[in-house]
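Novice: Generate a structure from the sequence data that follows.
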Amino acid sequence: SLSLVTERYEVVGSADPVLAVAGEAVILPCSVKPNISVVDMRVEWFRSDLKDTLVHLYDDHVDKNTDQNQSYRGRTKLNHQELQKGDASLKLSSVRVSDEGRYKLSSC
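Specialist: The predicted model follows:
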């Protein structure tokens, strides 16, 4: 007989708003609890207040940002080593006023 065990995990973001200064970099914190590796998962960051605009996509062990919203091009980064620890926080560089909004992470 075959028994399948599916790991249950929860995606946890910041409880408080993340504050940023225009022109500087900011980390949008997000991690998986328990701290399981998300290296083999699809990790998508969206702007939920802009009709789920794609901010960053990581899939098949690489960043795939061909469909990324143009305004984020070259400004987003996931730390691939931290993904092994369940940390999918996104670094956003050169913050702009237009970056203000609601972000969400989807991981599967």
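
Novice: contacts and neighbour counts: CA atoms only from here.
Specialist: Will do.

Novice: after the longest strand along the chain, next one along is what?
Specialist: In terms of residue count, the longest strand belonging to the chain (DSSP state E) is strand 53-59. Using DSSP states H and E, the helix or strand that follows strand 53-59 towards the C-terminus is strand 62-63.

Novice: Touching that following strand from outside, list them.
Specialist: His56, Leu57 (CA atoms under 8 Å, 6 or more residues apart in numbering).

Novice: Also this sequence, please, to line up against the first:
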Amino acid sequence: MKMLLVMVLLLHVSQHALAGVVEVNEGAELVFLPCVFRGIPAEDNLRVMWTRSDLNPRFVHQRGEEGDLEEQNQRYRGRTSMKPDALDSSDFSLTLRKPHLSDSSNYTCSFTDGVEELRVTDVELKVKGGGEGD
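Specialist: Below is the predicted model of the structure:
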């Protein structure tokens, strides 16, 4: 019984550890980076973060209980969004408008209460050149 519980737990964790690869053509209208997690803690000041470790600041998008937060890397300003009810629906997927070749990277979806950070998923975004006709 304990072995089954460990296997189920590992399967659950591995499903959330890597969402995979998302491919899109440069110039597409938008692309979705998936992040769904049902086990979020009921903490005060809980914040969802989409980040890229190769950027400074690393924040691609942030959402708190009061809505989207201002701190964000300049290259993403006005191009990212999340569902308004993300914290209630458990769907923290990121919408990125007009992807550029330079958006190709690894993105991390995580939660923080300001003290600890819970990494939910990693998504590799591959933006392919060639534009809209491919």
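
Novice: Which residue of structure 2 sits opposite Leu105 of structure 1 in the alignment?
Specialist: Taking TM-score structural alignment for the superposition, Leu105 of structure 1 sits opposite Cys109 in structure 2.

Novice: Does that match lie in a helix or a strand, and which?
Specialist: strand 105-112.

Novice: same for that strand, what does it pack against?
Specialist: With contacts taken as 3 or more CA pairs under 8 Å, 6 or more residues apart in numbering; DSSP states H and E, strand 105-112 of structure 2 sits against strand 47-51, strand 117-128.

Novice: Aligned counterpart of Leu57 of structure 1 in structure 2, please.
Specialist: Under TM-score structural alignment, Leu57 of structure 1 pairs with Gln62 in structure 2.

Novice: Spatially nearest residue to its match, not counting backbone neighbours?
Specialist: Met49 (4.6 Å; CA to CA, 6 or more residues apart in numbering).

Novice: buried sites along the longest strand of structure 1?
Specialist: Leu54, Val55, His56, Leu57, Tyr58, Asp59 (16 or more other CA atoms under 10 Å).

Novice: superposed on structure 2, where does it end up, distance-wise?
Specialist: Once superposed with structure 2, the aligned residues differ from strand 53-59 of structure 1 by a mean of 0.9 Å; criterion: mean CA distance after the TM-score superposition for structure 1.

Novice: still on that earlier bit, doesn't Arg119 make contact with the match of Leu105 of structure 1?
Specialist: Yes. With contacts counted by CA atoms under 8 Å, Cys109 of structure 2 reaches Arg119, the gap being 6.3 Å.

Novice: These two: which is more packed in?
Specialist: Shown here are Cys109 of structure 2 and Arg119; by other CA atoms under 10 Å, Cys109 has more neighbours (29 against 15).

Novice: excluding its backbone neighbours, what's nearest that one?
Specialist: Per CA to CA, 6+ apart, closest to Cys109 of structure 2 is Trp50, 4.7 Å.

Novice: mind listing what the corresponding residue of structure 1 for His16 of structure 2 touches?
Specialist: Under the alignment (TM-score structural alignment), His16 of structure 2 pairs with Val12 in structure 1. For Val12 of structure 1, the contacting residues are Cys30, Ser31, Val32, Lys33, by CA under 8 Å, 6+ apart.
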